[in-house]
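Asks: Only the shape, not the letters, is given here:
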């Protein structure tokens, strides 16, 4: 086979791979959206068909969104909150189901959907060993017996940020980064697939990150 034919095949392959690299993520994203749409849309399809004897694609999704909004509206007042607390106490006692329920609730609260206090700041810390760094969140501050400020830092897991480790660190054991809490959470949940551009570590000028005894 001549060199010109080899070059033509190489060009053809490169163009195909370039097109595949562009089309494949779009197709995967569309497939995921269609899959989620079909699941949500089908939740109330049997009920709607039973009562009204007619149905069109998307109606189940629309009704589901309206019902979620109405539930949120009801739970936004005092009596609704009392009902929510009562139902929550029951669900956390149901065997097996309570594990899934608690995990889902923790993820939603971590993402900031609830009104609870969120993480104060996203930082980098040396974890799980010296020389390796992990995204973490400052959750609170305290002082030791000498009056030195210490930080409670939560090092979450990925892609499930509800499981992790809590550390008590000095300022020089923390590396400040210009990443918002929201962007850091997206990075963790996506296993790094979603990562903000132009991320730079901020030099605090207080030494390296090697662990020190408290």
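Replies: Everything's here; your move. Quick caveat: nothing in here was measured; it's all calculated off a predicted structure.
Asks: going forward, measure contacts between C-alpha atoms and count neighbours the same way
Replies: Noted.
Asks: Disregarding flanking residues, what is the spatial nearest neighbour of residue 128?
Replies: Once flanking residues are discounted, residue 128 sits nearest to residue 134: 7.8 Å by Cα to Cα, 6 or more residues apart in numbering.
Asks: does that neighbour sit in a helix, a strand or a coil?
Replies: Three-state call for residue 134 (DSSP: H, G, I helix; E, B strand; the rest coil): strand.
Asks: Roughly how far does it sit from residue 10?
Replies: For residue 134, the distance to residue 10 (Cα to Cα, to the nearest Å) stands at 41 Å.
Asks: Quick one: distance of the top helix by length along the chain to the chain centre.
Replies: Looking across the chain with DSSP state H, the single longest helix is helix 3-43. With Cα atoms, centre = their mean, to the nearest Å as the basis, helix 3-43 stands 25 Å off its chain's centre.
Asks: Second structure follows, compare the two:
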């Protein structure tokens, strides 16, 4: 009975977690409908359908990017950023978030360029990290221009971690992709690079 129960868990747990994550994402994006005027929401019955908020959010993002690529859109964007820069407290939050988003989302950004191995937290203990780029500024002036910034994630939650600056001699580049390295960290080393995760079916001895 224990083996049958474990087999059921191996099948249902990934499915339930996947459905839960999708419901959270779709439910969050559906809240975009709340931005519309109440008269418009009540007049259009289609807006009450599940998933319409997702389509509306995607449309808003696409139209915003489309408008920002022409001359008038760029001028409006510059005016908007200058306006936010003059507002105390708001300017610090906006500028910080914008720098992070530009680094992570921009095609020319340096975020997570390569999966690497570094000795951390002590010599002789190796862990997977992600090469971010050169630190620049005062850090580069004190340590040298050849230094590299590496983000070392914590497992199984890679959204937190440590940011360390190392010379190239202490960094070993890996052939695995960023996705494979993240899977390795999140799975606590169970999903090895190049291995496709799947469901392991435990066959009871009687059935075998």
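Replies: Looks like it arrived, so ask away. These figures come from a predicted structure and were not determined experimentally.
Asks: tm score of chain vs chain?
Replies: Between these two chains, after superposing, the TM-score reads 0.64 (TM-score structural alignment, normalised by the length of the second structure); 175 aligned residues with a Cα RMSD of 3.7 Å.
Asks: Settle it for me: which of residue 134 and residue 10 of the first structure has more neighbours?
Replies: residue 134 (15 against 12; other Cα atoms under 10 Å).
Asks: Can you name the residues that contact that one?
Replies: 124-128, 155 (Cα atoms under 8 Å, 6 or more residues apart in numbering).
Asks: and if we set it to 6 Å?
Replies: With contacts defined as Cα atoms under 6 Å, 6 or more residues apart in numbering, the neighbours of residue 134 of the first structure are 124-125, 127.
Asks: Distance to residue 24 of the first structure, secondary structure and neighbour count added to these, as a markdown table?
Replies: Listed next are the contacts of residue 134 of the first structure as a markdown table, based on distance: Cα to Cα, whole Å; DSSP: H, G, I helix; E, B strand; the rest coil; neighbours: other Cα atoms under 10 Å:
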| residue | distance to residue 24 of the first structure | secondary structure | neighbour count |
| --- | --- | --- | --- |
| 124 | 33 | strand | 22 |
| 125 | 35 | strand | 27 |
| 127 | 34 | coil | 15 |
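Asks: quick one, strands of the first structure?
Replies: 121-126, 133-143, 149-156, 164-169, 174-177, 201-202 (DSSP state E).
Asks: Skipping adjacent residues, who's closest to the residue positioned nearest the centre of the first structure in space?
Replies: Centroid-nearest residue in the first structure, with Cα atoms, centre = their mean: residue 189, separated by 3.8 Å. Spatially, and ignoring its direct neighbours in sequence, residue 189 of the first structure is nearest to residue 159 (4.2 Å; Cα to Cα, 6+ apart).
Asks: hmm, back to that, select, out of the strands of the first structure, the one closest to residue 82 of the first structure.
Replies: Nearest to residue 82 of the first structure, of all the strands of the first structure, is strand 133-143, at 28.3 Å by Cα to Cα.
Asks: how many degrees apart are that closest one and strand 164-169 in direction?
Replies: 50 degrees (axes from the mean of the first three to the mean of the last three Cα atoms, to 10 degrees).
Asks: What are the buried residues along strand 133-143 of the first structure?
Replies: For strand 133-143 of the first structure, a neighbour-count test (16 or more other Cα atoms under 10 Å) marks 135-139 as buried.
Asks: isn't residue 142 of the first structure right up against residue 150?
Replies: Yes: Residue 142 of the first structure lies in contact with residue 150 (Cα atoms under 6 Å); the separation is 5.2 Å.
Asks: Tell me which residues of stretch 18-30 of the second structure come out buried.
Replies: Quick answer for stretch 18-30 of the second structure (16+ other Cα under 10 Å): 26, 29-30.
Asks: one step back: residues near the residue nearest to residue 189 of the first structure, how many?
Replies: For residue 159 of the first structure, using other Cα under 10 Å, the count is 15.
Asks: wouldn't it be in contact with residue 187 here?
Replies: No: with contacts defined as Cα under 6 Å, residue 159 of the first structure does not count as touching residue 187, sitting 8.7 Å away.
Asks: before we move on, the earlier item: put together TSV for the contacts of residue 134 of the first structure, with distance to residue 81 of the first structure on each row.
Replies: Converted to TSV, the contacts of residue 134 of the first structure look like this (distance: Cα to Cα, whole Å):
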residue	distance to residue 81 of the first structure
124	37
125	38
127	40
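Asks: what's the closest of the residues you listed to residue 94 of the first structure?
Replies: residue 127 (35.9 Å).
Asks: who touches whatever residue of the second structure lines up with that closest one in this structure?
Replies: Using TM-score structural alignment as the criterion, residue 127 of the first structure maps onto residue 120 of the second structure. The contact partners of residue 120 of the second structure, by Cα under 6 Å, 6+ apart, come to residue 126.
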